[in-house]
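Asks: Pasting the sequence and the predicted model now:
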Amino acid sequence: MPESDGTERLTPRQLRYVLALAELGSFRQAAAYLAVPPGVLSREIAAVERACGAPLFERLARTAPATRAGTELAEA
């Protein structure tokens, strides 16, 4: 049996958050688009990253570009 990557446990809300952040590339912009506080978005993305066992986004000063794993998840 193949080892799980944790993505089957994502909620629809978490998936929306990942997709918005991957598209917009900024926690601030994605949070505004989703109408949630940036801290909520950050915590949910961190939970998804723990479930997947890999960082999905690089946390830079003003941007959050998707890592390879983040891009693969967003395109799946």
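Replies: Noted; the coordinates are in hand.
Asks: make it CA atoms for all contacts and neighbour counts henceforth
Replies: Noted.
Asks: was I right about Leu21 contacting Ala32?
Replies: No: using CA atoms under 8 Å, Leu21 is not in contact with Ala32; the gap is 10.7 Å.
Asks: Of the two, which one has the most company?
Replies: Using other CA atoms under 10 Å, the more surrounded residue of Leu21 and Ala32 is Leu21, with 29 against 13.
Asks: For the chain, just list every one of the helices.
Replies: With DSSP state H as the criterion, the chain has helices at 12-24, 27-34, 38-52, 68-75.
Asks: Included below, for side-by-side comparison, is a second structure:
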Amino acid sequence: MDARDLGRIVHLCIEKSGLGFQVFNAVNDNIVADIPTEAFLKTHAPGTPITRPMDDFEGSISNRKLREVLGFRQQYNWRAEPAGS
């Protein structure tokens, strides 16, 4: 995850009134691998159940709670930006 997106998550948590104690998966929308997610899981985590079709590079851990509770949207995609930009 890009540090700028992680910083936004922290900022959104601080700003959210009444949040209390919550646990969030602070993860990218997409997997950080050069092969599609389903192939990655079959190779590196063969016991992982895949219960639905996944987009090619969809993140294998959901950040849905971040989106729904905090309104988070990933802004920095490592595939679209060269390192160090």
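Replies: Structure received. Treat the numbers as computed from the prediction; the structure is a model and nothing was measured.
Asks: TM between them?
Replies: Aligned and superposed, the two chains score 0.33 in TM-score terms (TM-score structural alignment, normalised by the length of the first structure); 47 aligned residues with a CA RMSD of 4.1 Å.
Asks: nearest spatial neighbour of Glu44 of the first structure, skipping sequence neighbours?
Replies: Distances taken as CA to CA, 6 or more residues apart in numbering place Gln14 nearest to Glu44 of the first structure, at 6.4 Å, with adjacent residues excluded.
Asks: State the helix or strand in which Phe40 of the second structure lies.
Replies: helix 37-44 (DSSP states H and E).
Asks: helices or strands up against that helix?
Replies: Helices and strands in packing contact with helix 37-44 of the second structure are not found; criterion 3 or more CA pairs under 8 Å, 6 or more residues apart in numbering; DSSP states H and E.
Asks: Provide a list of residues in contact with Ala74 of the first structure.
Replies: Going by CA atoms under 8 Å, 6 or more residues apart in numbering, Ala74 of the first structure touches 18-19, 22.
Asks: Now the strand or helix carrying Leu12 of the second structure: buried residues?
Replies: Assessed by DSSP H and E, Leu12 of the second structure sits inside helix 3-15. Neighbour counts using 16 or more other CA atoms under 10 Å place 5, 9, 12-13 of helix 3-15 of the second structure among the buried residues.
Asks: Make TSV out of those and add distance to Thr37 of the second structure.
Replies: Below are the buried residues of helix 3-15 of the second structure laid out as TSV (distance: CA to CA, whole Å):
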residue	distance to Thr37 of the second structure
Asp5	21
Ile9	24
Leu12	28
Cys13	29
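Asks: Which of the residues you listed sits closest to His44 of the second structure?
Replies: Proximity of these to His44 of the second structure (CA to CA) peaks at Asp5, which lies at 26.2 Å.
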